[in-house]
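Visitor: Pasting the sequence and the predicted model now:
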Amino acid sequence: MVRLSNSLVGILNLVTFVLSIPILSAGIWLLKRASTECDKFFERPVIVLGVFLMLISLAGLIGACCRISWLLWLYLFVMFLLIVLLFCFTVFAFVVTNKGAGEALSGRGYKEYRLGNYSRWLQKRFNSTQNWNKIKSCLSDSTVCSNFQAMYASDTIEEFYTEHLSAFQSGCCKPSNDCNFTYVSPIVWNKPAVSVYSNPDCNTWDNDPKVLCYNCQSCKAGLVQNIKNDWKKVAVVNIIFLLFLVVVYSVGCCAFKNNREENRHRGQGALLK
């Protein structure tokens, strides 16, 4: 039983260690290729994840194979914290992303998004001037809206209205449907000479490719919708990963208990001699 539990912990952590190598390598490669601070910001967590997996798997592997009880205890302690954190994040992700959705428009292939439809926690984070200025800087550096322009540049207004746009494209790369601007191209819309708008985003729109609707509430809502979709996918993956961690943790507990018993028996045998 001792050998079986230790072997299982060793094998599982060997697999985790092997998986951590491409994760860490990919993070370093992406960081070197990053052209902006925004790119680097998104690649650093990948490196942190790779290093964490490598260290924790090494602790479990050495602790199980070499029967080092204190290293196994440290491994199990970190695993327990990871399980608790993942469980809390998964519950939080489902709660925060439970509210909000795009609004379907008559005669349009895309939806439009309102920040007020989403959870207060997400609204607060995206309405923070400090947070949004950093995000806006990343949006200006990105090629999403320029690719959007190239993709639909040949569309007539009727064709454009039938396109199935992403939440980001709908919220950040074009003006709101409420504005009734004159269509020139996907990211160029002419405003009427004099008009009063019920939607403040209409006054915020600018044809400058670096500005567009990046200051609009609809852009914030589009990003929130993307985050909502991503978090729900992550939460589902987390559930599967949590089940895997619980199994590994249970086997690790058995290995730790068996190691202690074996060490105690050895100690008693040494005393008898």
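Guide: Nice, I can see it. Numbering: from 1, shown residues only.
Visitor: contacts, neighbours, all on C-alpha from now
Guide: Noted.
Visitor: quick one: the helix or strand harbouring Ile62 to chain centroid distance?
Guide: Assessed by DSSP states H and E, Ile62 sits inside helix 37-65. Put simply, helix 37-65 sits 16 Å off its chain's centre (C-alpha atoms, centre = their mean, to the nearest Å).
Visitor: Would you mark the buried spots in it?
Guide: By 16 or more other C-alpha atoms under 10 Å, the buried positions in helix 37-65 come out as 38-40, 43-44, 46-47, 50-51, 53-54, 56-65.
Visitor: mind listing the strands for the stretch 101-250 of the chain?
Guide: Here the stretch 101-250 of the chain has its strands, by DSSP state E, counting those that start in this stretch, at 103-104, 111-112, 182-185, 188-190.
Visitor: Deepest in the core, which of those strands is it.
Guide: Among those, ranked by average contacts under mean count of other C-alpha atoms under 10 Å, first place goes to strand 111-112 (a mean of 22).
Visitor: tell me which strands and helices it is in contact with?
Guide: Helices and strands touching strand 111-112, by 3 or more C-alpha pairs under 8 Å, 6 or more residues apart in numbering; DSSP states H and E, are strand 103-104, helix 167-172.
Visitor: Same list, those, but as a markdown table with distance to Asn199 please.
Guide: Formatted as a markdown table, these follow (distance: least, C-alpha to C-alpha, whole Å):
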| stretch | distance to Asn199 |
| --- | --- |
| strand 103-104 | 15 |
| helix 167-172 | 13 |
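Visitor: quick one: which of the ones you listed is nearest Ile187?
Guide: Of all these, it is helix 167-172 that lies closest to Ile187, at 9.6 Å by C-alpha to C-alpha.
Visitor: Check which helices and strands that closest one sits against.
Guide: Here helix 167-172 touches strand 111-112, helix 144-152, helix 217-272, going by 3+ C-alpha pairs under 8 Å, 6+ apart.
Visitor: Check it against this one:
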Amino acid sequence: MAGEEINSCFTCISCIIFLFTFLTTGVGIISTGKSSCFLILEIPLIAIALTVMVLSLTVTICSCIGLRKPRFLACAACIWCLLIPLSSTYSIMSIYQAVITIKGKGIELPDRAYNEYQLHAYSKNLRKLVTNSHNWGKVHKCLIRTNACKRLTHNKANDTFMEFATKELSPIESGCCKPSYFCNFTYVTPTNWSVTFNGSNKNPDCHLWSNDPGTFCYNCQSCKAGTLQVFKAKWNNIFKLSL
């Protein structure tokens, strides 16, 4: 009887671990939709999460079968030895992720319906995810491949300046698909701007902007900030759901 109670306890705990991991990562992956580029920043955590989910599910199955075939209990015990340290690592990484995404938000503009995003507004540890050239290179390619600016280049291509200024933009659209508000460029279309410079403008993003669809502001600090805003918003919602 004691053995069955211990087995039931292990089964219950492994189910809880599976459910927690699924809610914090599985749901996040499923709900990303067209914003999937930011998942590139989470590959290590996702890899651990998927491993934890597979192991916890395997422990549950082996424990259930073990009631009739005891040799499966030994298999469950071995997997359990791997599951505990991995699930602990995942929990620590998840908490760390929640902490570093507390800081940072968009800047409200006086004459625009959308926000502006600046990289320095986010925590140092969160910024490291996009200032890493290897990580950003992958995100950059993903944004171009998925045509992140499609809504502005197609659906809103004929908007007047007033129509453009009074409509909301996603963090990616605001940061990657147009020049910074503070560059003071002249509007032509949402993704086509007349570039003018003055000596007082110290914003490096102004020099990185291009009307070329393959360039736009994908290498701008604002684009990295917009990506972090999507990252922050998605994972904060997931953490709230898991709690």
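Guide: Perfect, thanks for sending it. A quick note: this is a predicted structure, and the numbers were derived from the prediction, not measured.
Visitor: Quick check: TM-score for this pair?
Guide: TM-score for the superposed chains, counting by TM-score structural alignment, normalised by the length of the second structure: 0.75, backed by 221 aligned residues with a C-alpha RMSD of 3.5 Å.
Visitor: quick revisit: please point out which parts of the helix or strand following the helix holding Ile62 of the first structure sit buried.
Guide: Later in the chain than helix 37-65 of the first structure, the nearest helix or strand by DSSP H and E is helix 69-96. Across helix 69-96 of the first structure, burial judged by 16+ other C-alpha under 10 Å covers 69, 71-73, 75-76, 79, 83, 86-87, 89-90, 93-94, 96.
Visitor: how about the residues you listed, which pair is most distant?
Guide: Using C-alpha to C-alpha, the buried residues of helix 69-96 of the first structure span at most 40.2 Å, a distance reached by Ser69 and Val96.
Visitor: ok now stretch 166-180 of the second structure, how far from the chain's centre?
Guide: Mean-position distance between stretch 166-180 of the second structure and its chain equals 17 Å (C-alpha atoms, centre = their mean).
Visitor: which part of the first structure lines up with that stretch?
Guide: Using TM-score structural alignment, stretch 166-180 of the second structure corresponds to residues 162-176 of the first structure.
Visitor: Give me the contacts around the matching stretch.
Guide: 102, 107-113, 144-145, 148, 181, 186-189, 201-202, 205, 212-214, 216, 218-223, 225-226 (C-alpha atoms under 8 Å, 6 or more residues apart in numbering).
Visitor: again with stretch 69-84 of the first structure
Guide: 56, 59-60, 62-64, 242, 245-246, 249, 252-253, 256, 259-260.
Visitor: and which of those residues is nearest Ala153 of the first structure?
Guide: Distance to Ala153 of the first structure across those (C-alpha to C-alpha) is lowest for Leu242, with 45.4 Å.
Visitor: Report the separation between the nearest residue to that closest one once chain neighbours are set aside and Val15 of the first structure.
Guide: Excluding the flanking residues, the one nearest Leu242 of the first structure by C-alpha to C-alpha, 6 or more residues apart in numbering is Ile83, at 6.4 Å. Distance of Ile83 of the first structure to Val15 of the first structure, computed by C-alpha to C-alpha, to the nearest Å: 19 Å.
Visitor: do Asn207 of the first structure as well
Guide: Counting by C-alpha to C-alpha - Asn207 of the first structure and Val15 of the first structure are separated by 51 Å.
Visitor: and what of Phe41 of the first structure?
Guide: Using C-alpha to C-alpha, Phe41 of the first structure is found at 28 Å from Val15 of the first structure.
Visitor: With Ser218 of the first structure instead?
Guide: Distance, Ser218 of the first structure to Val15 of the first structure, using C-alpha to C-alpha: 44 Å.
Visitor: between these two, which one's more packed in?
Guide: Comparing Ser218 of the first structure with Val15 by other C-alpha atoms under 10 Å, the one with more neighbours is Ser218, at 26 against 13.
Visitor: just to revisit the earlier point, between the helices and strands packed on helix 167-172 of the first structure, which gets nearest to Ser25 of the first structure?
Guide: Short answer: helix 217-272, nearest of these by C-alpha to C-alpha, at 21.7 Å.
Visitor: measure stretch 22-29 of the second structure end to end?
Guide: This stretch, stretch 22-29 of the second structure, spans 10 Å end to end (C-alpha to C-alpha).
Visitor: let me fix that: stretch 196-214 of the second structure
Guide: End to end - C-alpha to C-alpha - stretch 196-214 of the second structure spans 21 Å.
Visitor: Kindly report the same for stretch 139-154 of the second structure.
Guide: Termini of stretch 139-154 of the second structure sit 22 Å apart (C-alpha to C-alpha).
Visitor: same deal with stretch 161-181 of the second structure?
Guide: 13 Å.
Visitor: and that stretch, which residues are buried?
Guide: Residues 164, 169-180 are the ones in stretch 161-181 of the second structure that count as buried (16+ other C-alpha under 10 Å).
Visitor: Distance from it to the middle of the chain?
Guide: Taking the mean of its C-alpha atoms, stretch 161-181 of the second structure sits 20 Å from the chain's own mean (C-alpha atoms, centre = their mean).
Visitor: same thing with stretch 144-158 of the first structure?
Guide: That offset, for stretch 144-158 of the first structure, works out to 27 Å (C-alpha atoms, centre = their mean).
Visitor: could the strands of the stretch 101-250 of the first structure be laid out in CSV, adding distance to Ser154 of the first structure?
Guide: Supplementary listing: these in CSV, determined by distance: least, C-alpha to C-alpha, whole Å:
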stretch, distance to Ser154 of the first structure
strand 103-104, 24
strand 111-112, 21
strand 182-185, 8
strand 188-190, 13
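Visitor: if we can go back for a sec, what residue in the second structure is paired with the residue nearest to Leu242 of the first structure?
Guide: Using TM-score structural alignment, the partner of Ile83 of the first structure in the second structure is Ser87.
Visitor: do the same with Trp189 of the first structure
Guide: Going residue by residue (TM-score structural alignment), Trp189 of the first structure aligns to Trp193.
Visitor: Many thanks, I have nothing further to ask.
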